[in-house]
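# Sequence and predicted model, in that order:
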Amino acid sequence: HPKIKVCERLCSTEDCMPGTGTYLRHGYIFASLAGYVLRKNQGEELPVISVVRETETQLLPDVGAIVTCKVTSINPRFAKVHILYVGSTPLKDRFRGLKCHVLNCSLQVETYKSFRPGDIVLAKVISLGDVQSNYLLTTAENELGVVVAHSEAGAQMVPISWCEMQCPCTHAKEFRKVARVQPEYLQA
């Protein structure tokens, strides 16, 4: 397959639906990154057209996918993360995600009370990447949130509620949006 350039027109929206690595303009789908075209048929709908960076088909985060990521920084509105795994499959390239923390429509919790840099988090993809490979993620479900966090003393913290973890050494408590996951998911 020939390599596609950034901004190259791929097809009409009558023929395909836009996927990862693409954008819409005036009824046509364009490549938002340089790479190779990938088409996926999903049932009776139109095929989804995506652009991937390598010759081999690489796994890309998709809407609805559960991802494991590491928090790199936080600000009052969101946490920046690197997506490490899609499901249980490690990614070859690092993808950046902008995680929006939403518990439900009526309850907003500050980002610093939910995540800290270095935390390992389970999240769900709610929006596909753009030119910079930014994905919008959520931890709104009970099963999503922080799964591994370390205290200032360097010990792995233990969840004590849905919103707090505790250091086993110093017994200091810290706020986190704790994921309610089964122990077997934490063994890896």
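Thanks, I have the structure now.
# Only C-alpha atoms from now on, for both contacts and neighbour counts.
Will do.
# check contacts around the residue of the chain most remote from its centre.
The C-alpha centroid of the chain is most remote from T170, which lies 32.0 Å away (Cα atoms, centre = their mean). Neighbouring residues of T170 by Cα atoms under 8 Å, 6 or more residues apart in numbering: A153.
# Below is an additional structure, to be compared with the one above:
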Amino acid sequence: MKTAEQPEMVTPGEVLGKSTELKAGKGAYVPPGDNTIYASLTGIRRIVSPAPESDDLRPIVEVVGHKAHGPVPEPDSVIIARVTKVMARMAAADIMCVGPKAVREKFTGIIRQQDVRATEIDKVDMHLSFRPGDIVRAMVLSLGDARAYYLSTAKNELGVVSAESAAGEAMVPISWTEMQCPLSGQIEQRKVAKVGS
């Protein structure tokens, strides 16, 4: 259903409205404990009428991408990223997939020291958790700042899913903190994602 309002261009993090009056649709989200709706992608802000059979009578606010693009990371979505840089308090990563779909744009994520694991947070050593080139499964916490998404690996099933050893071989996880090179037998520390149930 068309509405008479002027099309308005919005970018990620921009306020779209209040969740008391509107419902977040595609390209929009409401952070936990907040009643403000924010845009999660760049595009045109649009208000659509709720479905006639819907119990929720609030109009839906959504952001329609300005170009056909792949999936966009949103809070709570599980992503696959490649670690690009590891610093003392955080690791930077390029997001490659959101869920099962590959992204078409460049999205950067940051895993902060406090978001690596759920326990003994103060003992986390970033250099023993990740290395550049590691492929990690992580969850999007929030849009973070304008340049990067905040990511978390603080669940058992999140963390490094694929890593290359110094010898250039794909390493095998042997515990939730260690991976081993099948060629050299060398063991390296990682925040390993738990596989299976």
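Nice, I can see it. Note that this is a predicted model, so its numbers are computed, not measured.
# before we move on, the earlier item: give the equivalent position in structure 2 for the residue farthest from the centre of structure 1.
With TM-score structural alignment as the criterion, T170 of structure 1 lines up with S184 in structure 2.
# That match: which element?
Secondary structure assignment for S184 of structure 2, by DSSP states H and E: no helix or strand.
# separation between it and M171 of structure 2?
10 Å (Cα to Cα, to the nearest Å).
# Equivalent analysis for A93 of structure 2, please.
19 Å.
# what about these two, which has more around it?
A side-by-side neighbour count of A93 of structure 2 and M171, using other Cα atoms under 10 Å, places A93 first with 26 against 23.
# Pull up the gap between the counterpart of the more buried one in structure 1 and C100 of structure 1, please.
The alignment partner of A93 of structure 2 in structure 1, by TM-score structural alignment, is V81. Counting by Cα to Cα, the separation of V81 of structure 1 from C100 of structure 1 is 11 Å.
# same deal with G129 of structure 1?
For G129 of structure 1, the distance to C100 of structure 1 - Cα to Cα - is 14 Å.
# In terms of neighbours, single out the busier of the two.
Applying other Cα under 10 Å to G129 of structure 1 and C100 shows that G129 carries more neighbours, namely 24 against 18.
# didn't the more buried one look like it was pressed against P18?
No: the pair G129 of structure 1 and P18 fails to qualify as a contact (Cα atoms under 8 Å) at a distance of 11.4 Å.
# How about the contacts made by the closest residue to L128 of structure 2 other than its chain neighbours?
Excluding its sequence neighbours, the residue lying closest to L128 of structure 2 (Cα to Cα, 6 or more residues apart in numbering) is Q189, at 5.0 Å. Each residue near Q189 of structure 2 by Cα under 8 Å, 6+ apart is listed here: L128, S129, T177, E178, M179.
# From V161 of structure 2, how far out is the second one?
I take that to be S129 of structure 2. S129 of structure 2 is 12 Å from V161 of structure 2, by Cα to Cα.
# Residues in contact with both of those two, list them for me.
Residues touching both S129 of structure 2 and V161 by Cα under 8 Å, 6+ apart: V192.
# ok, now how distant is T68 of structure 1 from A172 of structure 1?
Going from T68 of structure 1 to A172 of structure 1 by Cα to Cα gives 26 Å.
# and what of N142 of structure 1?
24 Å.
# do F95 of structure 1 as well
For F95 of structure 1, the distance to A172 of structure 1 - Cα to Cα - is 33 Å.
# Neighbour count for the two, which is higher?
F95 (19 against 13).
# What does that one correspond to in structure 2?
Mapped onto structure 2 by TM-score structural alignment, F95 of structure 1 lines up with F107.
# What helix or strand is that match located in?
Assigned by DSSP H and E, F107 of structure 2 belongs to strand 101-112.
# packing partners for that strand?
strand 90-98, strand 148-152 (3 or more Cα pairs under 8 Å, 6 or more residues apart in numbering; DSSP states H and E).
# And the residue mapped onto K67 of structure 2 from structure 1, how close does it get to P2 of structure 1?
Here K67 of structure 2 is matched to T55 in structure 1, going by TM-score structural alignment. The gap separating T55 of structure 1 from P2 of structure 1 is 10 Å, by Cα to Cα.
# Cool, thanks, talk later.
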